[in-house]
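**Student:** predicted model, plus sequence, below.
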Amino acid sequence: MLMLDRRMLLRAGSTVVGAAALAPTAPALAHAPQVGKHAQPGFYRFKLGTIEITVVSDGTLAFPAETLWGDRADDARGLLTSTFQPSSPVGLQINTILVNTGDKLVLIDAGCGVDKFQNTNGRLLGNLASAGYAPGDIDMILFTHCHFDHLWGISDGKNASLLFPSAEFVASETEVAFWSDPELPGKVSAKQQPLVTQANLKLASPRLRLIKAGAEVAPGVTTFDTAGHTPGHMSVHISSGRQEMLLTGDVVVDTAISFQHPEWAFGFDLDVPRATKARIAFLDRAAADKTLVGSYHLPFPGFGHVVREGSGYRWLPADWQWTI
């Protein structure tokens, strides 16, 4: 066997290194480009007894902390930061709820509508289609209240024609009376945009049924009084057999502040003392009864439970279920 001494090995190694340095550089393997788009979950479905519940997202909202908590804005930002939530601006989900009782298809709240408020919302119709439904399938739209992000989605971008051709509209008589008042623009702040709300209520009026809080609007779907956020604000109790859940409306809007400090005024509450009382009563009920809660503005899909913690409460999100 030919034996190479150390000097020969070094010379051979140097030759290989030099040849490699002179050789053209091999191209790097291509990497996938960054997409840059975010796919927001559009719908989420599960069963509550024999009732099928589908959360259909209308997108998201964003506001400065000052808009949402006024003089408490600095405290709110601190609490949001400590719980790893965005605070500049503050983001809110829009979770409309579709209830299929087998006899009725009931949509609870209708979102903002397309091209009416912020470019991150107005997604209801597209996500409704993804969930397997068309606007004409909806038998009823129940409004928890008449703020823009709950009502405006019933009409087109010009607030000139309705988008749900077969739907009956159901709302609190107190709520509709308040928002229909001709003197309303001088009584509420411009951020409430009362004229657009009045235009949508006028469109809905031929098919609008007025109720009192406490009415059962469809089998297993019953409203209850949580006025304060608006004069006729209602939350919703849904039951099927031994299973039940509570829908918040705008009683709570954030997983930290609404629960740890339910006494803090929310910027869109029209009657702060009454809204605070309603918020605490709702949280007390949910915690005492251990009832599943569905929320309109909490992180999608917005389901969880409420537990008491110290002088406040804590939100425990429910795990996603992949079977139905």
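**Tutor:** Everything's here; your move. Numbers count the residues shown, from 1 in each chain.

**Student:** from here on, just use CA atoms for contacts and neighbour counts.
**Tutor:** Noted.

**Student:** tell me which residues touch the residue nearest to residue 88 when sequence neighbours are not counted, please.
**Tutor:** With Cα to Cα, 6 or more residues apart in numbering as the measure, residue 64 is the residue that lies nearest to residue 88, at 6.2 Å, once sequence neighbours are left out. With contacts defined as Cα atoms under 8 Å, 6 or more residues apart in numbering, residue 64 is in contact with 87-90.

**Student:** what's the closest non-adjacent residue to residue 160?
**Tutor:** Taking Cα to Cα, 6+ apart as the measure, residue 160 lies nearest to residue 203, with 7.5 Å between them; neighbours along the chain are not counted.

**Student:** before we go on, here's another structure to hold up against the first:
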Amino acid sequence: MFNQKLKKLCVSLALVSGGLMSTAAMASAPFAKTSAPGYFRMMLGAYEVTALNDGTVDLPVDKLLMEPEEQTKAALADSFLKAPLETSVNAFLINTGGKLVLIDTGAGTLFGPTLGKLLANLKASGYEAAQVDDIFITHMHGDHVGGLAAASAAAFPNATIHADRRDADYWLSQANLDKAPADKKGGFQGAISSFAPYVASKKFVPFKGSAELVPGIKSYSGYGHTPGHTVYVVESQGQKLLLIGDLIHVTAVQLEHPEVTIAFDSDAKEAAAARDKIFTEAAKEGALVGASHIQFPGLGHLKKTGNSYNWLPVNFTQLR
């Protein structure tokens, strides 16, 4: 009898000890601090659309938006956000079946270690940089063009690069770089170095204004954020996607008050007018929208109420 009781006691102690050891082991596990690869895929008619995340960057939007700081902070708080705002940098890959087209390339090494993840996420999504046929740039700010080059070489060796001639004439101008104030020179230097491999190999082909660029993809002028800021319209089987670049940066503010501009705009009045025009069209048509700085994957629809908008993110989908 004593031996049986002793045996039960030993088993109980072993179970308790094992449980404590298991708990201790779980508690000592380090935080992983990584997320899943940043890509999201859906179909637009017969075309495959892949949103690619280049990472995030903290922006002091309370100081950048052209409205009182306290007003921005209050709007952010209403959305459970705060400044600086962790802001996504997104690009979009379109497979038409005949062409593999990339819209923007992320920041590369121009903006520090929290960005520059596009090539890794492109590979994780099942594609290689060498497969990209054409790259269309919404505008030549560093977080959209920095990924073009790696160690002074073309990161996309087989791609032809396209952007509006107005942006090229402004950002790729040595004269504009030379006369720019010291705190503005970096923008020109980033654009010039990013495009240099493609200019040298004659793989940079600019366009003028609104035009059909490849079958199913058109440029649509959305000037103001930069001199040649461009929206790209993708259409397949009656479905439409507007890739709007930097028409919006802070949804918590600029959806309710689309008249609010940001310090990055080269022409604030023109930028606000472009946002109003294109947002109104997107809402009226029910077109899908892809935005560079709406939280990843940056795809959704706009609904207009009065002079304000609601953002309706796409439903998560697994292609099958």
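**Tutor:** Nice, I can see it. None of the values given here were measured: they were computed from a predicted structure.

**Student:** post the TM-score for the overlay when you can.
**Tutor:** Laid over one another, the chains give 0.88 as their TM-score (TM-score structural alignment, normalised by the length of the second structure), with 301 aligned residues with a Cα RMSD of 2.2 Å.

**Student:** so which of the contacts of residue 64 of the first structure persist in the second structure?
**Tutor:** When the contacts of residue 64 of the first structure are mapped onto the second structure and scored by both residues aligned by TM-score structural alignment, their matches' Cα atoms under 8 Å, the shared contacts come out as 88-90.

**Student:** gap between the residue most central in space within the second structure and residue 20 of the second structure?
**Tutor:** Within the second structure, one residue has its C-alpha closest to the average C-alpha position: by Cα atoms, centre = their mean, that is residue 90, at 1.4 Å. Distance of residue 90 of the second structure to residue 20 of the second structure, computed by Cα to Cα, to the nearest Å: 45 Å.

**Student:** residue 182 of the second structure now?
**Tutor:** As for residue 182 of the second structure, its distance to residue 20 of the second structure is 61 Å (criterion: Cα to Cα).

**Student:** re the thing from before, helix, strand or coil for whatever residue of the second structure lines up with the residue nearest to residue 160 of the first structure?
**Tutor:** Under the alignment defined by TM-score structural alignment, residue 203 of the first structure corresponds to residue 197 in the second structure. Three states are possible here, and by DSSP: H, G, I helix; E, B strand; the rest coil the one that applies to residue 197 of the second structure is helix.

**Student:** got the buried residues for stretch 268-281 of the first structure?
**Tutor:** Residues of stretch 268-281 of the first structure classed as buried: 268-270, 272, 274-280 (neighbour count, 16 or more other Cα atoms under 10 Å).

**Student:** now the buried members of the contacts of residue 64 of the first structure.
**Tutor:** Of the members of those, the ones counted as buried by neighbours, 16+ other Cα under 10 Å, are 87, 90.

**Student:** reformat the contacts of residue 64 of the first structure as JSON lines; add secondary structure and distance to residue 248 of the first structure.
**Tutor:** Conversion of the contacts of residue 64 of the first structure to JSON lines gives the following (DSSP: H, G, I helix; E, B strand; the rest coil; distance: Cα to Cα, whole Å):
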{"residue": "87", "secondary structure": "coil", "distance to residue 248 of the first structure": "22"}
{"residue": "88", "secondary structure": "coil", "distance to residue 248 of the first structure": "25"}
{"residue": "89", "secondary structure": "coil", "distance to residue 248 of the first structure": "23"}
{"residue": "90", "secondary structure": "strand", "distance to residue 248 of the first structure": "19"}
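
**Student:** which of the contacts of residue 64 of the first structure lies closest to residue 59 of the first structure?
**Tutor:** Here the nearest of those to residue 59 of the first structure, counting by Cα to Cα, is residue 90; it sits at 14.1 Å.

**Student:** map the closest one across to the second structure for me.
**Tutor:** For residue 90 of the first structure, the aligned position in the second structure is occupied by residue 85, per TM-score structural alignment.

**Student:** report the separation between that match and residue 250 of the second structure.
**Tutor:** From residue 85 of the second structure across to residue 250 of the second structure, the span is 9 Å (Cα to Cα).

**Student:** give me the common contacts of those two.
**Tutor:** Taking Cα under 8 Å, 6+ apart as the contact criterion, the residues that touch both residue 85 of the second structure and residue 250 are residue 61.

**Student:** coming back round to it: so between residue 182 and residue 20 of the second structure, which is more surrounded?
**Tutor:** residue 20 (12 against 9; other Cα atoms under 10 Å).

**Student:** break down the stretch 101-250 of the first structure into its strands, ranges please.
**Tutor:** Taking DSSP state E, counting those that start in this stretch as the criterion, the stretch 101-250 of the first structure carries its strands at 105-108, 140-142, 168-172, 208-211, 216-218, 221-225, 234-240, 243-247.

**Student:** go through these and pick out the most buried.
**Tutor:** Neighbour counts (mean count of other Cα atoms under 10 Å) averaged over each of the strands of the stretch 101-250 of the first structure peak at strand 140-142, with a mean of 24.

**Student:** which strands and helices sit next to that one?
**Tutor:** Here strand 140-142 of the first structure touches strand 105-108, strand 168-172, going by 3 or more Cα pairs under 8 Å, 6 or more residues apart in numbering; DSSP states H and E.

**Student:** where does that strand end up in the second structure?
**Tutor:** Mapped onto the second structure using TM-score structural alignment, strand 140-142 of the first structure spans residues 134-136.

**Student:** just the helices in the stretch 101-250 of the second structure please.
**Tutor:** Ranges of helices in the stretch 101-250 of the second structure, per DSSP state H, counting those that start in this stretch, are 118-124, 142-145, 165-171, 174-179, 185-200.

**Student:** using a markdown table, lay out those together with distance to residue 159 of the second structure and mean neighbour count.
**Tutor:** Below are the helices of the stretch 101-250 of the second structure laid out as a markdown table (distance: least, Cα to Cα, whole Å; neighbours: other Cα atoms under 10 Å):
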| stretch | distance to residue 159 of the second structure | mean neighbour count |
| --- | --- | --- |
| helix 118-124 | 14 | 20 |
| helix 142-145 | 14 | 25 |
| helix 165-171 | 17 | 19 |
| helix 174-179 | 24 | 13 |
| helix 185-200 | 9 | 19 |
